[in-house]
Every structure is written in structure tokens, then in C-alpha cells.
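>>> Predicted structure and sequence below. I'll ask about it afterward.
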Amino acid sequence: MKGYFYRLLHKYISLYCLSDNILMEISERKSPLESYFRGNYFNLKKDGLKDIKKADYVLLNGSLHYENDIQSYLENLSLHFQPKTRLMIVYYSSLWKPIVKLGTFLGLRSKTAEQNWISHEDMENFLLLSGFELVRNDQKVLLPIYIPLISNLINRYVAPLPLFKNLTLVNLSIAKLVYSEKKSPAKKPSVSIVVAARNEEGNIEEILRRIPKMGPHDELIFIEGHSKDKTWDKICSETKKYRGHLKIKNSQQDGKGKGDAVRKGFQMASNEILMILDADLTVPPEELPKFYKAIVEGKGEYINGSRLVYPMEKRAMRFFNILGNKFFAVAFSFVLGQRFKDTLCGTKVISRENYIQLSKNRKFFGDFDPFGDFDLIFGSARMGLKIVEVPIPYRERVYGDTNISRWRHGAILFAMLIFAARKIKFV
């Protein structure tokens, strides 16, 4: 029983703590997980907390059940955290208390002196009071003993479902330090704004004119995508005339699709913050400072636009597109464990540091994203980044036609969602 259960825990922890991350578990004795990890795993005792600053993840595996003062313990822990460090807490559902006691009585588990049975609401409150913010909470394991075929079926496919997840044994919470939210950095970071432009000749001048100043050395990167009109000529001519605050970089993409263009643009970027702005100007460039403020002030680490809050212009989004947006918002929220209202908005922001880490592990979700921003969503969720949506107005396209095929790209997106669900939800 123990071997199967801890193999499951190792699999769930490894989903977020990647092979090149440093994982430190705080335990007063030899951890049963120790034999399952290789390489960058360290077992700390309470008096070794000074080493936490080197960690990417700090693991508390059931240890909060034994703490007399959870708030004080977490407050002391927070003093040793860096902004990048994630706290991972494994705790067990109080619904299983009678079964756990029975298992102890029958000798199926070691006798322990659990004092605390913590609800989800209790855990979120403890984290808030002690200087942490809950990023996500997963509920796992309906059958902690191994029965061939049945255990895998139930724990992988049944346990994550909405009704059954409330009956699971294991809760796995990921939290971040509330550090940068209370003070902005002494030096304002600069932004690299990537615009993938295909058949957008009539919008290039407006983009250059309307992007506001955010950081001290902002840059705009145009990636042209084999246009049928004179988009490339327009980019070259307008950027030569430009005398504004932006540094301009231009290039033509090597492959096809917005995804290929965005990745090339991010490779060319040199600033601390990376932004995507759609060339159709349906999201006004004047809204970009809201995204900048959200990431600089630490409100979130991956910022996603939401077009479904404010009233939109009459022909900005067709009826079936709205239905598709709402469906994918619910589906993505379920699969990724963080709230999404508008997954299809093209305006997205992430730090360069986090993007580099994300891109190293892109193959985990497959390399077939034609849009260039959905692997950002999947990757950010897997990394435990705090995801925040910024509500924005959505305008009608003035020039040209959309490059998105509603049904074909919708089918691709659905396939990506199913693939991601098998990799991050039904594991």
C-alpha cells in the first residue's frame, strides 16, 4: 500500500517540480519520498531553513498535521523564501479520518499523532495570514491501495471529476510568497512587445503611433508572416520614419502560423517583460500599461487579457465565437486549476525569466500550438505561476480580415485541451 501511494505522490509532485528544479522537503526524519527522487532533492530539518533560498520548491508532506501553531510555523518559513520559490503542501482530507484510523488499527499504516485535519478554506486562510498566496489546489487519490487496472482507472480518470474530487484523500496546494505585491522594484523594467503581422498593412502605422511608454527602454518587434498584401513593405517604411520612444526590430518568420512568429519574436527580445499584441488592434494598445502594472506590482506572473467583461463593439466577436470562448474558459479552468474567463484573448504577458524556463519544457505539452500563446497558458499553470486576467475593451477590426478559422482552429484548440488534460489533470 505504502509503495503505491508514495509512487502516486511522487508523480503528482513531479508534474510541477521539473527535473531541473531544486526540491527541498522539510522533515524531521527520513522521508518516504526520498527514494523516489533523484538529483536535485534535499531533505531539510527545521534548523536548516537558511538553505531554502536555493530552492525552487519547498515541500511539506503532511507535516502541518503535527504542528501546534500552523500560522507561526508558516510565518517563520516565509522569512527564508525568495519570490521565485514555491511552497508545496500535501495534506489529507478530514473525510478520510475514520478510514485512516482504521488503517492504523489494522496495521496498514504507522501509528502517528495527527493533531490537525485542515479544510481547503483553513489552508487558504493560513497561507494568507502567514504571507503566502494560494496559486492552485489539486485533489487526488480516491483509492490509495493498488488493485491492478482498477486503481489506475479510478485515481487517474474518476478522482479529478467535479463530484468525486471532493471525496479524495490527498490535497496538494502550491503557494507563492506575497512579496513583490507590496513594493515595486527600484528600477522599472522594460518591455518587449511582439506583434505577429500577416496581411495587416493598414494597421502598422496605428500600432507605432498608439503604443504608450511603459519602461525606460521598451522595444517593439514586428514579425511578418508571408503576407499577401504589402505588410512587410509597410513595416520597413514606417519603422524607418519612426522617431518615438520605442526601439524597433523587424523580421520575417521562417515557418507558418502565429505561434512560430511569437516564438521568433521572443527569441529576439532583450527586455525583462515579454508582451504579445495582436496586429488587428481589436485590443487597444492603450490598454497595455494595465498589463505592465499587474506584472510589475506582482499581482500576477502570467497576465492574460479578458475581453468578456466590458461590452464589446457590435461586430467585434461573432455569436459562435462567444460560445466557443465561454466553453474553453470553463474547460481550461477545470483542467488547469486556475480561473480563466477568456483563454482566446491574444494579449498575454510573462517575464523573460519565466518564459525561458517555460520554453525549456515546452515538449511536455507537445509542440503543435498554431497560436503561440496556449503553450504559455499550459506552461505557466504547470510551473505554478500566479495567473491573473486583466479586463479590457474589445474593438471591431477596422482593416483586413481575421487570420483565425473559427472551426478549424477551434478543433485544433479542442485537441490541445484534451492533450493537456491527459498530461496535467488526468494523471
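Yes, it's here.

>>> from here on, contacts and neighbour counts on C-alpha atoms
Fine.

>>> Residue 58 is in contact with residue 87, isn't it?
Yes - contact criterion C-alpha atoms under 8 Å: residue 58 and residue 87 qualify, at 5.0 Å.

>>> can you confirm residue 216 is in a helix?
No - counting by DSSP: H, G, I helix; E, B strand; the rest coil, residue 216 is not found in a helix; it is coil.

>>> and it, how many neighbours?
Close neighbours of residue 216, defined as other C-alpha atoms under 10 Å, add up to 13.

>>> what do you get for residue 359?
13.

>>> same thing with residue 125?
Count around residue 125 with other C-alpha under 10 Å applied: 15.

>>> Downstream of whichever strand or helix holds it, the next helix or strand is which one?
For residue 125, the host element (DSSP states H and E) is helix 120-129. Next helix or strand after helix 120-129 toward the C-terminus (DSSP H and E): strand 132-140.

>>> quick one, strands of this protein?
For the chain, the strands defined by DSSP state E cover 23-26, 41-44, 57-61, 86-92, 132-140, 170-177, 191-197, 219-224, 247-252, 273-276, 302-306, 348-351, 387-391.

>>> what's the most buried one of the ones you listed?
Comparing the strands of the chain by mean neighbour count (mean count of other C-alpha atoms under 10 Å), strand 191-197 comes out on top with a mean of 27.

>>> other SSEs contacting that strand?
With contacts taken as 3 or more C-alpha pairs under 8 Å, 6 or more residues apart in numbering; DSSP states H and E, strand 191-197 sits against strand 219-224, helix 257-268, strand 273-276.

>>> switch the cut-off to 6 Å
With contacts defined as 3 or more C-alpha pairs under 6 Å, 6 or more residues apart in numbering; DSSP states H and E, strand 191-197 has these neighbours: strand 219-224, strand 273-276.

>>> Turn those into TSV, including distance to residue 301.
Below are the helices and strands packed on strand 191-197 laid out as TSV (distance: least, C-alpha to C-alpha, whole Å):
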stretch	distance to residue 301
strand 219-224	20
strand 273-276	10
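
>>> nearest to residue 251, of those strands?
Residue 251 sits nearest to strand 219-224 of all the helices and strands packed on strand 191-197, at 5.1 Å, using C-alpha to C-alpha.

>>> okay, now the one to match up with it:
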Amino acid sequence: MSHPHISIIIPAFNESARIERTLERVLECVETSGWDAEVTVVDDGSTDDTVAIVHRWMERSNCLSLLRNPGNKGKGYSVRNGLLQATGDIVMFTDADLSAPIEEAARLFAAIDQGADVAIGSRWLDRDRQTRHQPLYRRFFGRCFNALTRMVMGLPFADTQCGFKAFRRSAAQVIFRLQRIERWGFDPEILFIARKLGYGVKEVPVTWGHDERSKMSYLKDGAKMLEEMAIIRSNSVAGRYDRDIAAMKDTSKMVTPPVHMHSSVRD
């Protein structure tokens, strides 16, 4: 794939402490790498200065835009909203903390160029690439959750939760229209759907450093993710994904992207 158009989606909720540095690094990488890219921040109902900061940066860069969810809907909703409205040949999302440096996106793009439909960053395939390790308790809960996803959902990946994933646009347009989980547990669901549809998923080791300001609570959010995993499994057993896939094949029932409010987009 020569010189693809790339869409980079950054979900953000109350990220005023980090979003400025993140945009600086992402936009600098786009320029120095020579990517033909659009960068979109999806604001998930922030109550701090996140939106104002993004607007300031939009004045500096024509490739930056902002989408605003209708309130706080969750990371899964934000990623879906951004990716379904993206125009790139390759679409990706990255966490706002850039725990995986944006330069590592080139490794995901290479995997897609080599034939993958979906490329997912992995913290565990090559642990030597971890520049700052998680606390022991986070590693323990993370590995337990991953073991459960393997067992319950049949996902063979070492790391389903890394917030650094890229897709061929054609694959993303199908996968994310079938997505039902809108908060933290959406990662296993989109991988489950991708495999169900027969898309090629490539796991790629990426450099990664833990950010101590991570907003995820392994007790509260981990319990919710386990509940959502059970919902995914239940949806599959009940045939809901199969029915949605059949409906998508009928263009008169094609699912539309999530509606966003107060969208601010560069012309």
C-alpha cells in the first residue's frame, strides 16, 4: 500500500493535563514521517479545558479536527464514533497518554501493508520493549483478564487491551458497526467480531511505557469489563452478531454511524 491516507483517532475525557503534549507529539510525527494523515480528537463530555486546548491546536494545524460526543458515553463509543467517521485508507486509535509512542504506529501500518486487516499493538509479545513497567498489581490483574478472554472468548492474543490498534478502513466500517460494548470492554469485542468475520488480525510488539496517571480502576472497571465479556459471549450465543451481520448485508437496514453533537471539523 503506497502512501495511504491515514486517520488517527484520539479518544479524550478530561485530558487537559496531557492533551497538549499529545497533540504536539502526534502532529510532529505526522509531519516528520511524511504521513498523509488526519488527526481527530473525540471528546467524551469533558468538563475541563480539553476542548479549548484542541481548538487552539486546530488553529495551528489543518489536519486536526474535533468530534464531541453527546455527553460522557465511554471510550468504546468514542473510538467507534471517530473511526466510523474517519476517511483514511488506514484508521487507527491511540490512547491520549501515548503510552505507546505514536511513532510505533508505523509498525501497525506495516502489518496492514503486508496483508493484515487489523493490527493490534501488544505490550507482552516483547517485554524488552516496555520502557516503564506497570505496578505489580496492574500486571497481575491484566494477565488474569487476558487469560479469561482467551478462555471465555477464544481470543489467542497476548494483549487485547493495549489502546493502540489500526484497521483497514473497509474492515473498520464493518467491525465497528457491529460493536455493542461502549465502555472499557470494547477491545475484546471488536477483536471477537473481527475473527468472527474472518478478518486477518496481526498482533505487533510495540514500545510501551506505563503512565501512572492512568484513569482505569482495575477493581471497578475490571469488574465491569468481566460483566461486558459475559454480555459479548451471551450476544454471540444468542445469535445477535449473526443477525446484525445479516442485516448489514441488506443495504436498507445498514447501520449508521453514531450521531455526534457540536462537531468542530476543519474544512
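Yep, that arrived. Keep in mind it's a predicted model, so treat the numbers as computed, not measured.

>>> Once they're superposed, tell me the TM-score.
Remark: TM-score between the superposed chains equals 0.77 [TM-score structural alignment, normalised by the length of the second structure]; 231 aligned residues with a C-alpha RMSD of 2.5 Å.

>>> on that earlier part again, and the helix holding residue 125 of the first structure with strand 170-177, angle?
Orientation check (axes from the mean of the first three to the mean of the last three C-alpha atoms, to 10 degrees): helix 120-129 of the first structure against strand 170-177 gives 20 degrees.

>>> re the thing from before, of the strands of the first structure, which approaches residue 338 of the first structure most closely?
Of all the strands of the first structure, it is strand 132-140 that lies closest to residue 338 of the first structure, at 6.3 Å by C-alpha to C-alpha.

>>> Can you work out which other helices and strands pack against that closest one?
For strand 132-140 of the first structure, the helices and strands in contact under the criterion 3+ C-alpha pairs under 6 Å, 6+ apart are strand 170-177.

>>> Return the list of helices and strands in contact with the strand it packs on.
Counting contacts by 3+ C-alpha pairs under 6 Å, 6+ apart, strand 170-177 of the first structure packs against strand 86-92, strand 132-140.

>>> against the second structure, where does it fall?
Per the alignment by TM-score structural alignment, strand 170-177 of the first structure matches no residues in the second structure.

>>> gap between that strand and the chain center?
Distance, stretch centre to chain centre, for strand 170-177 of the first structure: 14 Å (C-alpha atoms, centre = their mean, to the nearest Å).

>>> now stretch 73-80 of the second structure
Using C-alpha atoms, centre = their mean, the offset of stretch 73-80 of the second structure from its chain centre is 9 Å.

>>> now do stretch 226-245 of the first structure
Relative to the mean C-alpha coordinate of its chain, stretch 226-245 of the first structure is positioned 34 Å out (C-alpha atoms, centre = their mean).

>>> Find the residue closest to residue 200 of the first structure in space, skipping its chain neighbours.
With C-alpha to C-alpha, 6 or more residues apart in numbering as the criterion, residue 200 of the first structure has its nearest non-adjacent residue at 5.7 Å, and that residue is residue 231.

>>> Distance-wise, check that neighbour relative to residue 279 of the first structure.
According to C-alpha to C-alpha, to the nearest Å, residue 231 of the first structure stands 11 Å off from residue 279 of the first structure.

>>> Over to residue 194 of the first structure?
Residue 194 of the first structure is 9 Å from residue 279 of the first structure, by C-alpha to C-alpha.

>>> try residue 303 of the first structure
To residue 279 of the first structure, residue 303 of the first structure is 19 Å away according to C-alpha to C-alpha.

>>> swap in residue 91 of the first structure?
46 Å.

>>> Next: residue 191 of the first structure.
17 Å.

>>> Then residue 122 of the first structure?
45 Å.

>>> out of these two, which sits in the busier spot?
Legend: neighbour count by other C-alpha under 10 Å for residue 122 of the first structure and residue 279, higher for residue 279 (25 against 11).

>>> Give the aligned equivalent of that one in the second structure.
Match for residue 279 of the first structure (TM-score structural alignment): residue 96.

>>> ok, now which ones touch that match?
If you count contacts by C-alpha atoms under 6 Å, 6 or more residues apart in numbering, residue 96 of the second structure has them with residue 10.

>>> how about 10 Å then?
Residues near residue 96 of the second structure by C-alpha atoms under 10 Å, 6 or more residues apart in numbering: 9-13, 15, 18-23, 41, 163.

>>> same deal with residue 217 of the second structure?
138, 223.

>>> gap between the counterpart of it in the first structure and residue 321 of the first structure?
Alignment note (TM-score structural alignment): residue 217 of the second structure maps to residue 405 of the first structure. Separation of residue 405 of the first structure from residue 321 of the first structure (C-alpha to C-alpha): 10 Å.

>>> Need the counterpart of residue 205 of the second structure in the first structure.
Aligned counterpart of residue 205 of the second structure in the first structure: residue 391 (TM-score structural alignment).

>>> quick one: that match and residue 310 of the first structure, what's the gap?
Taking C-alpha to C-alpha as the measure, residue 391 of the first structure falls 7 Å from residue 310 of the first structure.
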